[in-house]
Every structure is written in C-alpha cells, then in structure tokens.
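Peer 1: sequence unknown, structure follows:
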C-alpha cells in the first residue's frame, strides 16, 4: 500500500534544526523509516524501529506491521508500538501526555510518567510457558479452561456473584461480577464428610490430589489422561517456581500427617521488610508461619490466622501482599507479592514533591496490566483469567472505597451553620450531639446521587443550548483491523485483550469528538454530551447528544437526508460502505422471517423493526423522524435470512467509512422526547436511582436506608468497564462544563465535620464561613462587571477557586451555572432560588430581599414585590422545571405536596397547566 502525504488538506512545514531537516504536519505525526528518505525523519529513542512518527513530502511504502486497510477514509491508529521510556509499556502514540515532547513522548497511563516502579516480571518455568504460548492441543485446552485450572490451585475463593447468563450464545465469552467482592480463605482441613476445596487440596488426601483437584471444578478426565497430565504439569511447575504458599502448605501437610499434631494453625503475615519497588518474590518464612498449640490473637496485629478445621471463612484484607497470589497462582506462579500500602513512589529530584508518599492499588493495577517491550507478562496472555483479574481488581478497589465510606459514616456528620452556633449557646461543645446522617455521596462515580447530578447537569445544558439535534450511539468494534492484526502476532483474539479494546475505543472516541467539534460533518456544534455504557457482552459504547448552533439546525426533512441514511448503499459505486453497512448496520433480521430473534421475546420486535417503506423523509405528528427507505429491491443476505432497507439502522456515511463501527445516527430535535432521551442515555443506572428513590421513608423510626447495599445489588461489572475505570477514563462528558451552584439561607449552610470535632474550631474554618454562595456576594463587592450577572450566569465570566474559597475573573474557557433545585414545599429556600434567577449583583442577604429600595423581611414578600408570584405561576414554573429531570411519579408527589400545603390559590388551574407533565409516564405505558 502506498501512502501519499501531498494532500490538499495536509500542510507541511520543514525547518532546519541541528543540521537535520524536521517536517511537521497539521495531522498526526509519524516517523518515516530512515531507509526511505534521508535527513528528514526523526528517530525517536522510545519507538520501535518501524514505528511511524513524522511525515515528509515523498511517497513511500507503509511498514508491514501496519494493517492493510482497503478503505482510504478509515481512521487507522496503527499498532501500540511506542515504548514508554520509563517502564517499557507498549503504548499508542496518541496516548502520550499532551504536554510532553512530540519527539520523545511521555506516558502516564502505565506508570504516571515513571513515578510508579515495580519489580520486572520473571520468566515462567518451561512447563507453564509452553502451556501459555504453545500451539498444540494441550495449550489450547489449558487456555480455553484457564479459569478452571486456576481454581484448582487457588488458595482463596471469590465472594462476588459471577453472572454466567451473559455467555449464553455464540459471542466471545466475558466475565461479569455482581455485588460486593472479596476473597475468602477456609480452614486447613475440610469438615467431616465434606470434599476439600481450594487451599485444603494442598493438604488433604494428597495421594489422590490430582483427581481431587479436577473433581473440585467438575472436570472429568478422559481415557488417555490428557487433562490430568496438564494438572500434573501445573502442580510440578508451582513446585519448580518455589512458590512460597505451596511450600508453606506442604509444610503443614507434613506436620499434620507425620507428626500428628492436634492443633496447627496458619498465620499469614501481612508485613514485608523489603522495598516493594525492587523485591516482590518473598520466601516461605516471609509469607506465613505455623502456630502449634494455643495463641493470643492480639499478638498478631492484623495478620490472618487460618484455623485447623472449621466451617468459617476468613476474609483476606485487600491490602495484604498475599491477596492476589493466593487467588491467582497461575498469574503469580512464584507467589509474587501483590499490592501493599507501603510501596513508595520513585524518588525523582526533577519533579515537584508529591502530596502522597505511597502508590494506590489503582496505580498498582494500572502498572501491572501493561504489556511491555522486554518483559513477558503472564497476566495479559491469560485470556479469560485476564478478564477475571481485571474485574476482580477494579471491584476490589471500588469495594475498598465503599467500605471506607461505610466505616466512616459515623465520623462525618453534617449540620447547618446556624444550628452549630445555637449548639454553642446551649452548651453543646461536642459535635456528636448534633447533625444528620451522610450516605453514599455524589462524588462516588456510579452512585445514585452521582447519576442524578449528572442528569441534571445535562438538562441544564439542554436549557441553555436548546433541544439536542443529533443523537449518536458509537459502539466499539472488537474487529478493528489494528487490534486484530496486532494480536495475531501473539496468537490472541481481540476478546482476549479487553484492555486494548477499551484503550483503542477511547482513542477513536476522542477523534470522533474532534471531528464533531470541527463542524465539517454536522455543522457548528454549540454543546455536546456523552455517557459511556457497556453492553451485556461487555463492549463499550458511547451515547452522544449534539446541540447544533442555530445557524446549522435542521429545519426541513430534506436536509436530514444529507447527514442520515437508512438505506443499503450501492455495492458497485460504494463497495466499502456497502460492506460496512451489511456487516454492522443491519438489525436482525427479525419479524415474520425470524421469530426467534433475540429482539422478539414477546413475538414483536422491541426496536420496532422492520420499519415501513417510505419514499421521502418526513416528521410524524409526534415529532419523530421517519427516514427515507425506498422499496428499490436492494437487499443483503444475513445467514439464512434476507434484509432490505426496512432493517437498516440509520447512519452517517462519513462516520461509518472513517470509523468502521456500528454508529447509529438519529435526528431528535423535538421537545416531547427529550426527557426520555436523557433517561435512555443513563438507562444503565436506572436500577440504582430507582433504589434510591424507593428507599423507606427516612422519617420512620425503623427505616433502614442503605444506599451502598442498593448500589452493590445493582452493580454488574465486566472486564472492559473495569479497564475503563482503572485508567480513569471519562464516564460522563459535557461541553461546556456545568458549575453546580449551592445556595442557602443566612447562616444555614451545610457544614461537614468529624464526629469528635470541637464546634468552635468548626465555626472558624474557612469552608464553614465562606461558601460558594457567600463568595459570590463578596465578588460582587470587588468586581463591577460581576454586578451585571445573576448567580446562574456568574460561571460564564468567573471561575470558582476551591482552595482559596473565592471567585476569580475567567481568563479562558466557558462554563454555565446550575442552581440546585428547591421544591415549592421547602419554604423560604424556594423563594430565595426564585429571586436568584432574576437579581443581579447583590452584596448581602439583605440586598437579595431588597426591591425598589425596600428591604423585605422574607424572600416570599420580595418575590411578590418583584411580580414573581402572579397567582400560582411560580408553582407552575417549578413543576415544569422539575419535569426536565424528574419522573412522572416525582412530579405527582410534588403536586400532591402543594395541595396538602394549602399554598395553591387555584389548584384546578395549576392542574390544567401541568397535567401533561404529571401524567407523562402514564401516557407512554
């Protein structure tokens, strides 16, 4: 394949630097192999020799390690051939830290630019190496059943619920975990009449050890002992590795059987005396000790003590170095230490001192799951066991966070500032005498409050930018040629490497966002929102909403055809597009010709396919587009079925050719569906928020509201999502950003404080006295231009500095403000919020209540003076505002609350103005 860079859209500038000609282009940079053009290429020390980094003005052959792409429009990222100069991880050039040198890129995804340093991998013993990397039937059977083989030799069990339903069918297998996760270890010996499991297999009935291990996972041997021979080789390999845990259990076996000691216990040691950055292979004496006879548990600090014979299971702390090697002997065959709290960052005198001294488990995992240029990592070649390790890793990290929040609920309490000052007056000096309970906070990603806050932020953008115009669903294609060709060289399939799938999807999504914002596809974009979700099979996809500028909005159905098609393209004029549509954009087929399609559980397609033929695109009476689908006799064959234009998922031609993925593009500029559109892009967390709203009434004495348990019950984690979260990729994205604006009545701001804090100390803290709301009024005193803005408009011109607790004039960027909602039943807070939507430049609470030089006693009277309480208009406005994000049930509760409060002057009039919002969900049942 020839690549010609003399393209009218590519500008190239060449300069002389240190007697070398350096060429830069306005596209991604890449390096030309030095044997093609002399003197114009930059050889980067941390890229492989055939890595592409810069362009020149000549025509040349693409190096053979870049996959052949028949479609010239396709956005080919290439292979992850850049080598991190700090840790040796294979990275894509586009993953570089943007502020690093373009010639010698630095990377943070793998090792935080060299701050995280862990011992290198050691080569596997030959027996295990042949099983992992062989090409014979033994290796294939081992890799296909690697999770079962790992369970045979694991010392601990997983506490979460493994969801096997996702693996029904012919799609690539995945690993999904539900609920709280933890690792458990049982007693040294099984109870009478109970078969041995996990670590007990190293001690009990070792004469029949191989058959016992196979029976433990339900694996039956064949006549020629093919499977048992693999089990024997693994057992021998662990001995050859000198695995310290195997050695310890062998010692226990000898002690129990030969010395007939009645009570032997095992103490798993949690501390290591060596530097975790350099040494991670402990000896047997470093990982455990035998206890003979009685003992005092207080002497063993936090070490785990395993009993001789008991039905009880002990939980292993996630901070124990033995946590990972006990569960994954096939990933850590030498018993390499896992994460522990004492691993320090690398000393680097050229960098500013870090606030933290030790690495986190998240950073340890992010480093551990990388494929490196010289090290042969066992983990990334473990296929389905790699899936399990990824899910286990992030669920462990998340469980640690949730456990911390649960354990510290009583330590963090909140109360109004005014209440604390009154407590001082009444003689209560200790904080635990006042306050209210705190549960799962909005800062926890994926929790109910997090989802609700993001949903309301999205609706704020909608209020500012108008209704969205385009709805895009971009789904990862696990058969992208870059990843398929790269993994062929390692005898792997894309489904074996969810880490690469997620990373590549993120790079493609970032480029898609750049294309959209550039405006060449849909026109000028005013705002964009996306959320990331993961399919039942685990693959990531993005739901994207585009808000176009007024000058580029689509007002006529004929213009929809210019950007959206719902027809099969001509296979002779556009063969590449025809191939992509045929492979990725055909629904089903379902209906009469295939009643067994998964989309027809009740005999009717849940996606309403097949659509009707229509010769022109129209907008129906409900405001939904009916795309052009002509009955032109064109069809494709999918399996045993045929599909015509009625089964085509709407798409955009340019996006499909460039990204070669399922990209559903829909026009959506109509108001009646907007709330349901936003609910759809957040549907993955509906059960979480439903559990939040359906919690018992907290006012009842016996109410138990456990938001953490609700989250666990609704949480299903796949390998791709685990990777996404480990690398801290965005789950929600908004542009422009939304500044959440808190407000409160005078001296009634919420204050968070430790349970045993002194109240006088709390009152003297800056965060207690100077809130974002109070700082706004202070800024109005200092900056004349600030007095021209309402509170909600303030973030467009000013930036909140959390550390300094003050607003500063904005120098760059843009943001819009969102005032927290206050229901009509909240009394003066409701009227205060109503005024804040109109008043500009107040410098005190009294200023807010001042109208025409008259200061009113309360905000309700001030609202009346401003003409904001014309009959029941403010209550109608409140219901309509809440309808943007609230469910129909919530709106009905709001309306009933107004009726019971006796605040409505004309309830019938309010009902007539709002009944469509109150019954919105009922209409659609």
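Peer 2: Nice, thanks for sending it over. All values derive from a computational prediction rather than experimental measurement.

Peer 1: switch to C-alpha atoms for all contacts and neighbour counts from now on
Peer 2: Fine.

Peer 1: Could you tell me which helix of the protein is the longest one?
Peer 2: Using DSSP state H, we find that the single longest helix of the chain is helix 384-407.

Peer 1: and that helix, how far from the chain's centre?
Peer 2: On the basis of Cα atoms, centre = their mean, to the nearest Å, helix 384-407 is displaced by 13 Å from the centre of the chain it belongs to.

Peer 1: Quick one: work out the angle between the next helix or strand after that helix and helix 384-407.
Peer 2: Downstream of helix 384-407, the next assigned helix or strand under DSSP states H and E is strand 412-416. Going by axes from the mean of the first three to the mean of the last three Cα atoms, to 10 degrees, strand 412-416 is angled at 50 degrees with respect to helix 384-407.

Peer 1: buried sites along whichever helix or strand comes after strand 412-416?
Peer 2: Toward the C-terminus, strand 412-416 is succeeded by helix 417-426 as the next helix or strand (DSSP H and E). Residues of helix 417-426 classed as buried by neighbour count (16 or more other Cα atoms under 10 Å): 417, 418, 419, 420, 421, 423.

Peer 1: Mind giving me the packing neighbours of helix 417-426?
Peer 2: Here helix 417-426 touches helix 759-763, going by 3 or more Cα pairs under 8 Å, 6 or more residues apart in numbering; DSSP states H and E.

Peer 1: and the helix or strand following the helix it packs on, what other elements does it pack with?
Peer 2: Next along the chain after helix 759-763, taking DSSP H and E as the criterion, comes helix 766-769. Using 3+ Cα pairs under 8 Å, 6+ apart, the elements in contact with helix 766-769 are strand 750-754.

Peer 1: show me where the stretch 151-300 of the chain has strands.
Peer 2: Ranges of strands within the stretch 151-300 of the chain are 157-158, 161-163, 176-178, 183-185, 264-268, 288-292, based on DSSP state E, counting those that start in this stretch.

Peer 1: want to throw those into JSON lines with distance to residue 779?
Peer 2: What follows is the strands of the stretch 151-300 of the chain, written out as JSON lines (distance: least, Cα to Cα, whole Å):
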{"stretch": "strand 157-158", "distance to residue 779": "54"}
{"stretch": "strand 161-163", "distance to residue 779": "53"}
{"stretch": "strand 176-178", "distance to residue 779": "48"}
{"stretch": "strand 183-185", "distance to residue 779": "53"}
{"stretch": "strand 264-268", "distance to residue 779": "58"}
{"stretch": "strand 288-292", "distance to residue 779": "61"}
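
Peer 1: alright, now check it against this:
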C-alpha cells in the first residue's frame, strides 16, 4: 500500500494502518498460489505469450464449466451502429447435464466427461473463433487442469464412472459445506470437493452448491454466493479450482454469529457485516499485489499496452496505453500504465467518479403484488407469512404518513429527499444528511392499472393505503384509471408526454417509434398531432442514417416531411413486425 493510503494520516509518527487491502488486518485469506508452470509461461512472457494473450478469452471459453445466461434484448441491433450486447435484468451463470443430448455435441462441463478420447478436437470445435487456436496449447491446458484443478477432478471422476458402465443415472455434487465454514449438516470431509450420488439428491444435501445430473432437461442456475462460481466460469484465472468467496468467511478473531430464528437471511441485521467478510472486502484483498504470492488475476487480465485508441470489429473502443517509460515500484513489483483503469467507478476504494446526486429507486406495484425474494430451499408459505410483517418502500411510505403528520407534505418520489429507507428495519427514517432523489420504477403503458397507479403516485401526497389512492372527493373508485380521470390527470395527454419524454432520455429511436404507435393504437389521445410535433425529432434520430445505409448513398438528403413520413411508417412496421 502507498503511505498516503493509510488510515491514520493525521499521525505521522505512528505505525500506518490500512483498510482497503484487508480492513486493518481483519481480513485474512489463504495465500494465492502461483499458477502452474505451463500457464505461467503463457502468462509471463513464454514462447507463445503473444498468441495466448491475444486469444485468452477464447482459450478460457474452451475450458469453462458454465455458460452465461440472461434475458437478451435482440431487438437493439435492428438498426444501424455497432453491435450491442444487452441483457435485461440480471446476468447469471448456468450449468447443464453431464451428458449431451443425443446427436448434440458436448459443450462446457460435458467436455470434461463425454468422448474425452477426442478431447482436443471437441474443445476446439466448441467455441467460435477456435480455428486460430494452437492445439498444443489446448493439449497442455487439458493436462494442466487434470493435474491441478480440483473441479476438473470431480468431473473426471464422473467420467470414469460413466465409462465403467455400472451406473447410468447419478448426480455429481460440488460440495459447499466444509468444516471451516461453521455450517451444520456437513456433507463431507474438509478436503472433499465433489461426490457422486445415485438417484435423487434433493433432500439429502440442503447446503450443496451445485448438483449436476447425467440426464437433465434444463439448465440450472448457479447463484452468485456459490463459492465456485468464478472458478467455474474463469478457469484460467483460477487454475486450481480452489474455494472462492462465500457468505460465512469470518473476519480475523471473530466468532461465528449465533443464528437468530427471527432474522431472515434476506433481511440481516446491522451487525452482520461486523463478523463476516463481504464480497467487496474479499476481492479487494485478492486484487492487492503481494509479490510473495501468485498474481494470476493481474497476469490474466486484458489491460495490455496499446499505441493508439481504436475500435474493434464490433465498434467498441480499445483504449490507448501510452508507453511513457514511467514506472513505479511497489513492494518490489514494477508497475506502469497497464495497471491504471481510469474508467472504473471505484478503484479499490478510491472515489474515481460517481453519479451525483444519489437516486433512490422506488417500487410501484398493485396491492398484493409486491416482489418477494427467497432462497430455493425456503418454504413458500413461510416466506409469504414472514413478508406480511415486512414493508417495502411503498408500504413503508403509507405507514409513515399514518404516524408522522410532517411526512404528508411530500409525494412518493419527493420522499427520499427528506427520509432515509432503513433496509434492516423495513421503515423510513427522517433524513439527517445527504442529498437523495427518488425515481419511481418505470412502468410500460401496456401494464394497465399499474401504469395509472404510477401516475397517481407522482401527484398525490399523504397517502396511507392503496384504497386512499383510488379515492377522489370521497368517492372510492374500483380502478386506478378511473381515479386518474377523476383527478383530471388524463385530460391533456400529459401522461403520454411524460412517458415519451422520460423514455427519450435512454431509449433508441426505433423503441420510441414503437411506443408512440402503441400509445395511439391502444389509448384515447386527445391531440395526437401535438404529441407528434413535440417528440417526432427524437423518434427520427436514426432515419437519415438508415436510409443512407439502405440506399448505399452516403450523400443522400431527405426533406423534413419525408423524414416524418418514414418515421411514422417505420414505427408501425417495427411494432407489427418486430423481427
């Protein structure tokens, strides 16, 4: 650590202490092993260093056990511009069966089990772009993982049982519980990583990380708290398959916390972080440079020198790394520009850049339809009963308005400016410091009643219940749309103007065109021409470019009336024929 990174800067004569690297000595993790010799030569200047560095992602994909999943937005590339990979919601990792389906080639974890007599060829055929790879490197990596990687060892163990032909249907369990974790229901000795179970294992191992079956008709999700998630996805960065981060790693000299039946894992109390290592603390520790340990995470990175900033084949920038010749030595390690990442939001605890002010996301949902999170082994009835006693931000707003008269002067989205949400207590508390703005979750116009509920929430103060939101001048309406109309919120097309304006800040032009056509087709718009005149330019932003691309004429010019007409036609076609 640099001396200026110490905590006790005010005292120049005292022994410096540091927080970023190890939480002032409270985080102590096993030493990082140096990579096996074969991988070390590929990462640290060996004969095939340049080739391996250029193709490291493809090599990693040949040996990863899992795939990346998510809800992919395929419409975003319908227009012009560089290719964009967009996931809606959360990215997650998936693992399939031990055997491929009949007639299908093996991939991911199956490559460790199926037809390993032709493994080099199978792996090189499994990933796009593998034609440029070196078969000798692939062969060397296979041998390296077989000799060193404990996860690979588990899958090879399954292969041997399949080849013996004695068992046709079984499961491979990658074990989560170890004696060091402090968990009950330990399923194996502390040095056991994988085991085979014949038949159904669902009720046998409640704390398993992963169960992989010989015959499985769907992909299973691997959760972010699984201690093998990074090792399965990035085997070249974690060549030994050792344990990664998990929830129960204790801080140094801390005792395991006594479980409290009244506190759910989903709603931990405020003292939880005082006994265990957080994910950020874990990786901050691992990313610190310790010359006496292995530095695989640094050697395997993609932060290499470039003489110029340029765009790759998909249109994304690869940033320039100047060869200035300037270096610094830190703990006997020479560092230069490749270790600086200026576009990171937070570089090992230093504030590089932040969004200001903070935005508090506020949920919007109908009565009885709030989102509830739970673990896969929890009883759904118990989850539902417990959650009845816990308020989310919307329900908590109702409760504060019932009990604190001063709170009734704010709308829902104004509330975070004056109150702080306490997640551990499920309640709002009067704000003491800081600047925070509220943003109601986006709701599409096709969502019906939820859309009109959001409109009311933007305007009404002092709300104490869902029924209150449907009450206007003493009349309780059955529908939120009726309440909106009674409040006069639907008379001047303001809701459509707001919807289009909000989306124009982040949506692509073709998405705005689809939204405009949808609004006109499914709603009563008082003045469609006025709405069009206010917003058509945002919807037409890519029309001239797309027509130049279609015609092959880069000098093509269109009149304003032509652009407006094309924009309307494209909006209709894109909504009716989205693909």
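Peer 2: Yes, it's here. This one's a predicted model, so the numbers in the text were calculated from it and none came from an experiment.

Peer 1: out of the strands of the stretch 151-300 of structure 1, nearest to residue 561 of structure 1?
Peer 2: With Cα to Cα as the measure, strand 176-178 is the member of the strands of the stretch 151-300 of structure 1 nearest residue 561 of structure 1 (40.3 Å).

Peer 1: Tell me the gap between that closest one and the middle of its chain.
Peer 2: Using Cα atoms, centre = their mean, the offset of strand 176-178 of structure 1 from its chain centre is 15 Å.

Peer 1: just stretch 86-97 of structure 2 next, same as before
Peer 2: In terms of Cα atoms, centre = their mean, the gap separating the centre of stretch 86-97 of structure 2 from the centre of its chain is 9 Å.

Peer 1: Just the buried residues of that stretch, please?
Peer 2: Buried residues in stretch 86-97 of structure 2, defined by neighbour count with 16+ other Cα under 10 Å: 93, 94, 95, 96, 97.

Peer 1: Could you dump these into CSV with distance to residue 489 of structure 2 added?
Peer 2: Shown next, in CSV, are these (distance: Cα to Cα, whole Å):
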residue, distance to residue 489 of structure 2
93, 44
94, 46
95, 49
96, 51
97, 54
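
Peer 1: Tell me the one among those residues nearest to residue 402 of structure 2.
Peer 2: Within the buried residues of stretch 86-97 of structure 2, distances to residue 402 of structure 2 taken as Cα to Cα reach their minimum at residue 93, with 43.7 Å.

Peer 1: Could you check which residue of structure 1 pairs with that closest one?
Peer 2: Superposed on structure 1 with TM-score structural alignment, residue 93 of structure 2 falls opposite residue 182.

Peer 1: Distance check, the closest residue to that match other than its chain neighbours against residue 688 of structure 1.
Peer 2: Excluding its sequence neighbours, the residue lying closest to residue 182 of structure 1 (Cα to Cα, 6 or more residues apart in numbering) is residue 159, at 4.9 Å. To residue 688 of structure 1, residue 159 of structure 1 is 21 Å away according to Cα to Cα, to the nearest Å.

Peer 1: When these two are compared, which one has more neighbours?
Peer 2: residue 688 (24 against 15; other Cα atoms under 10 Å).

Peer 1: mind checking how far that one is from residue 404 of structure 1?
Peer 2: Going from residue 688 of structure 1 to residue 404 of structure 1 by Cα to Cα gives 20 Å.

Peer 1: Likewise for residue 899 of structure 1?
Peer 2: As for residue 899 of structure 1, its distance to residue 404 of structure 1 is 42 Å (criterion: Cα to Cα).

Peer 1: Equivalent analysis for residue 414 of structure 1, please.
Peer 2: Here the distance between residue 414 of structure 1 and residue 404 of structure 1 works out to 18 Å (Cα to Cα).

Peer 1: of all the strands of the stretch 151-300 of structure 1, which lies closest to residue 717 of structure 1?
Peer 2: Residue 717 of structure 1 lies closest to strand 176-178 among these, at 5.3 Å (Cα to Cα).

Peer 1: I'd like to know which elements the closest one is packed against.
Peer 2: Here strand 176-178 of structure 1 touches strand 161-163, helix 707-714, strand 716-717, going by 3+ Cα pairs under 8 Å, 6+ apart.

Peer 1: deepest of these, which one?
Peer 2: Scoring these by mean neighbour count under mean count of other Cα atoms under 10 Å gives strand 716-717 as the most buried, with a mean of 22.

Peer 1: so the helix or strand that that one is followed by corresponds to what in structure 2?
Peer 2: Downstream of strand 716-717 of structure 1, the next assigned helix or strand under DSSP H and E is helix 719-726. For helix 719-726 of structure 1, there is no aligned range in structure 2, judged by TM-score structural alignment.

Peer 1: Run through who's touching helix 719-726 of structure 1.
Peer 2: Counting by Cα atoms under 8 Å, 6 or more residues apart in numbering, helix 719-726 of structure 1 makes contact with 174-176, 362, 365-366, 387-388, 390-391, 393-395, 498-499, 501-503, 534, 538-540, all of which sit outside it.

Peer 1: So which of residue 414 and residue 404 of structure 1 has more stuff around it?
Peer 2: Between residue 414 of structure 1 and residue 404, counted using other Cα under 10 Å, the more crowded position is residue 414 (19 against 11).

Peer 1: Show me what the more buried one aligns to in structure 2.
Peer 2: Pairing criterion TM-score structural alignment: no partner of residue 414 of structure 1 within structure 2 is identified.

Peer 1: What residue, apart from its backbone neighbours, is nearest residue 414 of structure 1 spatially?
Peer 2: Spatial nearest neighbour of residue 414 of structure 1, chain neighbours left out: residue 752 (4.5 Å); criterion: Cα to Cα, 6+ apart.

Peer 1: mind checking the SS state of residue 438 of structure 2?
Peer 2: strand (DSSP: H, G, I helix; E, B strand; the rest coil).
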